[in-house]
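Novice: A predicted structure for the sequence below; I have some questions about it.
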Amino acid sequence: MTNLNRPEWSNDEHDTSSYVPGISSTHDGFTKSSRKLFRKRLKEDPSVIDFVESILQGDRMILSKAITLIESNAPHHFEKAQEILGELLPFTGNSIRIGITGVPGAGKSTFIEEFGMLLCERGHKVAVLAIDPSSSISGGSILGDKTRMERLVKNENAYIRPSPSSGTLGGVHRKTRESILACEAAGFDVIIVETVGVGQSEVIVRGMVDFFMLLTITGAGDQLQGMKKGIMELADAIVVNKADGDNKSLAEKTRKEYNQILHFLMPATKGWETKAYTCSALYGNGIVNVWNIITSFMENTSESGAFAERRKLQAQEWMFSQITERLEQSFYQHSEVKKLLPIYKKSVIEGNITVTNAVNDLFHSYFKKEK
């Protein structure tokens, strides 16, 4: 693995020496025409070293290309993405990773835009990874966050990447984690991961962020009733949005109700007390307070060691999930399993063989062929 240090970059747009080892901009044969061809090649088909050096410069176009490789299921893309990530790894980990989920209509996009704008104004670089719902039939996704965050997407200190979940939570687990690393290497110090907002995706995202926030609104009690034990125990803060106008007093009442419930739940993070707060993303009220809560959380958990402990456990969990995913792929792609699976499936459905015996036979064929 190449040992790269973050270099001092030239501002001269014609200086290509940092991209091409052994070729300087003063080389006799390196004409204006060849520079033009090189820049075209860099744009269309960057090498691993091109990717790494450009990402470390904060090149958002190349960062997007790298994340596209990370999200791709093509084997050659996977291999190249892993090479890139291996080189970028020393430059990762220096961000606050925030997960945000919420009930339908809670105003997540409005909140994230207002929150992101505040951080950008304060000198932070913010990356938003929005995990969009995908059709389990067509595989298409609703990539609408860029159009809903018009101000934030235009900010030079912000980067928004809508990523389809492709209907598989396992894909979110690996691809989003690796996208976080790429964004950190590009210099983004606040990473926001917006969840799909359905079922187990919250658990997946909780396992890859430092601070997890539940965004809700007044009257959402019925929607949360069936998942209090699930989502509320994952949250480091609950924020009641749309606390403005005639709704302000209702939002305050909802905040108090949540705090009563939270009093009886186990905290999501050791040594931290989860509480409910109010804000109005539309008018920007309470957004500064949310950031203050997060910075207080970071200080508290860094001092107690809970922050470092969580990161270590997450890395361990990531490794085990990758092992499980790789084994599953290996099993289902196995030539003998592919041939026998439909036969055993039919036999199980018709009651001619027990499920356990069918599985045992399939694994016997798998391991036999592997040997």
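Specialist: Nice, I can see it. Not measured: the values here are computed from a predicted model.

Novice: hey, let's count contacts and neighbours off CA atoms from now on
Specialist: Fine.

Novice: Could I get the buried residue list for stretch 186-198?
Specialist: Ala186, Gly187, Phe188, Asp189, Val190, Ile191, Ile192, Val193, Glu194, Thr195, Val196, Gly197 (16 or more other C-alpha atoms under 10 Å).

Novice: Please enumerate the strands of this structure.
Specialist: Taking DSSP state E as the test, the strands found in the chain are 96-102, 126-132, 158-164, 190-194, 211-216, 237-240, 275-278.

Novice: Leu340: which of the buried residues of stretch 186-198 is nearest?
Specialist: Checking the buried residues of stretch 186-198 against Leu340 with C-alpha to C-alpha, the nearest one is Val196 at 35.7 Å.

Novice: so the closest one makes contact with Asp132?
Specialist: Yes. Shown here, Val196 and Asp132 form a contact pair, counting by C-alpha atoms under 8 Å, at 5.6 Å.

Novice: would CSV of the buried residues of stretch 186-198 with distance to Lys108 be doable?
Specialist: What follows is these, written out as CSV (distance: C-alpha to C-alpha, whole Å):
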residue, distance to Lys108
Ala186, 25
Gly187, 24
Phe188, 21
Asp189, 21
Val190, 17
Ile191, 15
Ile192, 12
Val193, 11
Glu194, 8
Thr195, 10
Val196, 11
Gly197, 10
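
Novice: this is the comparison structure:
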Amino acid sequence: MEQKYTTSKPSWVPEEKNDKFACSVMGGIEGIKDTTVGNINPALQSGKMKPKKRLVMSEDDYVDGVLKGDRMTLSRAITLIESNSPRHFAKAQRVLQRLLPHTGHALRIGITGVPGAGKSTMIEAFGNMLCDAGHKVAVLTVDPTSSVTKGSILGDKTRMGTLSRRREAFIRPSPAGGTLGGVARKSRETMLMCEAAGYDVIIIETVGVGQSETTVRSMVDFFLLVVLTGAGDELQGIKKGIMELADAIVVNKADGDNLVKAKVSRGQYERMLEYIRPATPGWPTHAYMCSAMEKTGLKELWEVIKGFRENTQKSGVWNKRRDSQLLDWMHSMIDEHLHNLFFEDPVITGRMPEVRGAVLDGTISPTQAVAELVKLFDVERAAHRQVDIFHPEQEKG
């Protein structure tokens, strides 16, 4: 029986191809425009052709591709890093170790702010300006992971249509959640991958509604807080702990009828900052204004960031912060590794259901439960199961 196909077309598809759209719909097989599951290549359906096997990349392929600045290889390398599979974890770490000598040269900028502050629009305008000036810009957006569904929307790239099409730019949305490190490890390692690929400005965007801001602060050189008008009085601002992390505050959407309010808000933030210790020794935090729509204030903001780099490099604060961040990373990896060793230990996993039941029944306290489980945990037994990920051929017997 001949299969009939229906024709469907998304409402947002442009009538003609043009540079105003960041995405488009592929026509697919000629004569077949159905978007349902049954729309497959007839040659595949009849068995005359087999699907191509996905190319399995070696460590050398990843390293060579990233160093050449190939964006497809860089994307696949980041996917390897984000994988929660222990097998992928080991391979990713070996690739990263080989790329490490090519990292550390980029300016790392963290940008945060409440939803609706216009961060993505501002980053696009800011990134386009930097690309026009000859820089290569990588934007890493950290998207919150739902505690209910364990999923992330990862939609920030859609707000950066023009920047995403530039060859000098690379945009990567990443989930904050997941095992083996979450935002702390994966964002750091993704940032290093981008540096090895030749990007000299790394921007990490995060939504200012959780603990990820403190984590991002610990991996960037300059931390920018994007705010809106009507933030409250001076006392309300002092209570916002995130202001203590910022090297600069920028009032966005300073245009049109909102310009006067933006000037008032900037003055309020300046007064707030008088009561807060600067986030970086020797660098006074100030408030600025910009408009992502009218492209105003962005050049001035870039001059502020360059001035920050020059000031802190001369004072030695720049290198001290980088050294401190490396040690913080090492300490967090120790915590993570010990956590994984504990909960993956077969003796612990065998005893855990009974101990949990006793805690829920009120037979023992949580403190007693922890003491019993830690007593059962044998570090030497756990270490015996580990394989040297940097020398996989030397498995421990």
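Specialist: Thanks, I have it. Note that the structure is predicted; figures quoted are calculated from it, not measured.

Novice: Can you pull the TM-score for these?
Specialist: The TM-score (TM-score structural alignment, normalised by the length of structure 1) is 0.85; 330 aligned residues with a C-alpha RMSD of 1.9 Å.

Novice: Compare the strands of structure 1 and report which one is nearest to Asn259 of structure 1.
Specialist: Counting by C-alpha to C-alpha, Asn259 of structure 1 lies closest to strand 275-278 out of these; the figure is 5.8 Å.

Novice: residue boundaries of the helices in the stretch 1-150 of structure 1?
Specialist: Secondary structure of the stretch 1-150 of structure 1 (DSSP state H, counting those that start in this stretch): helices at 32-44, 48-56, 60-71, 75-88, 108-121, 145-148, 150-154.

Novice: Nearest to Asp246 of structure 1, out of the ones you listed?
Specialist: Closest to Asp246 of structure 1 of the helices of the stretch 1-150 of structure 1, according to C-alpha to C-alpha: helix 108-121, at 19.2 Å.

Novice: Can you tell me how far Lys40 of structure 1 is from Leu214 of structure 1?
Specialist: In this view, Lys40 of structure 1 and Leu214 of structure 1 are 44 Å apart by C-alpha to C-alpha, to the nearest Å.

Novice: These two: which has the busier surroundings?
Specialist: Neighbours were counted for Lys40 of structure 1 and for Leu214 using other C-alpha atoms under 10 Å; Leu214 has more, 23 against 12.

Novice: ok, now which ones touch that one?
Specialist: By C-alpha atoms under 8 Å, 6 or more residues apart in numbering, the contact list for Leu214 of structure 1 reads Ile100, Thr101, Gly102, Ile231, Met232, Ala235, Ala237, Ile238, Val239.

Novice: Next, format these as CSV and append distance to Leu327 of structure 1 and neighbour count.
Specialist: Output for the contacts of Leu214 of structure 1, formatted as CSV (distance: C-alpha to C-alpha, whole Å; neighbours: other C-alpha atoms under 10 Å):
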residue, distance to Leu327 of structure 1, neighbour count
Ile100, 31, 26
Thr101, 30, 25
Gly102, 33, 25
Ile231, 29, 21
Met232, 33, 22
Ala235, 32, 26
Ala237, 36, 26
Ile238, 37, 25
Val239, 40, 26
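
Novice: Identify, from those residues, the entry nearest to Ala268 of structure 1.
Specialist: Ala235 (5.9 Å).

Novice: from memory that closest one sits against Leu215, does it?
Specialist: No. Ala235 of structure 1 is beyond contact range of Leu215, at 9.7 Å (criterion: C-alpha under 8 Å).
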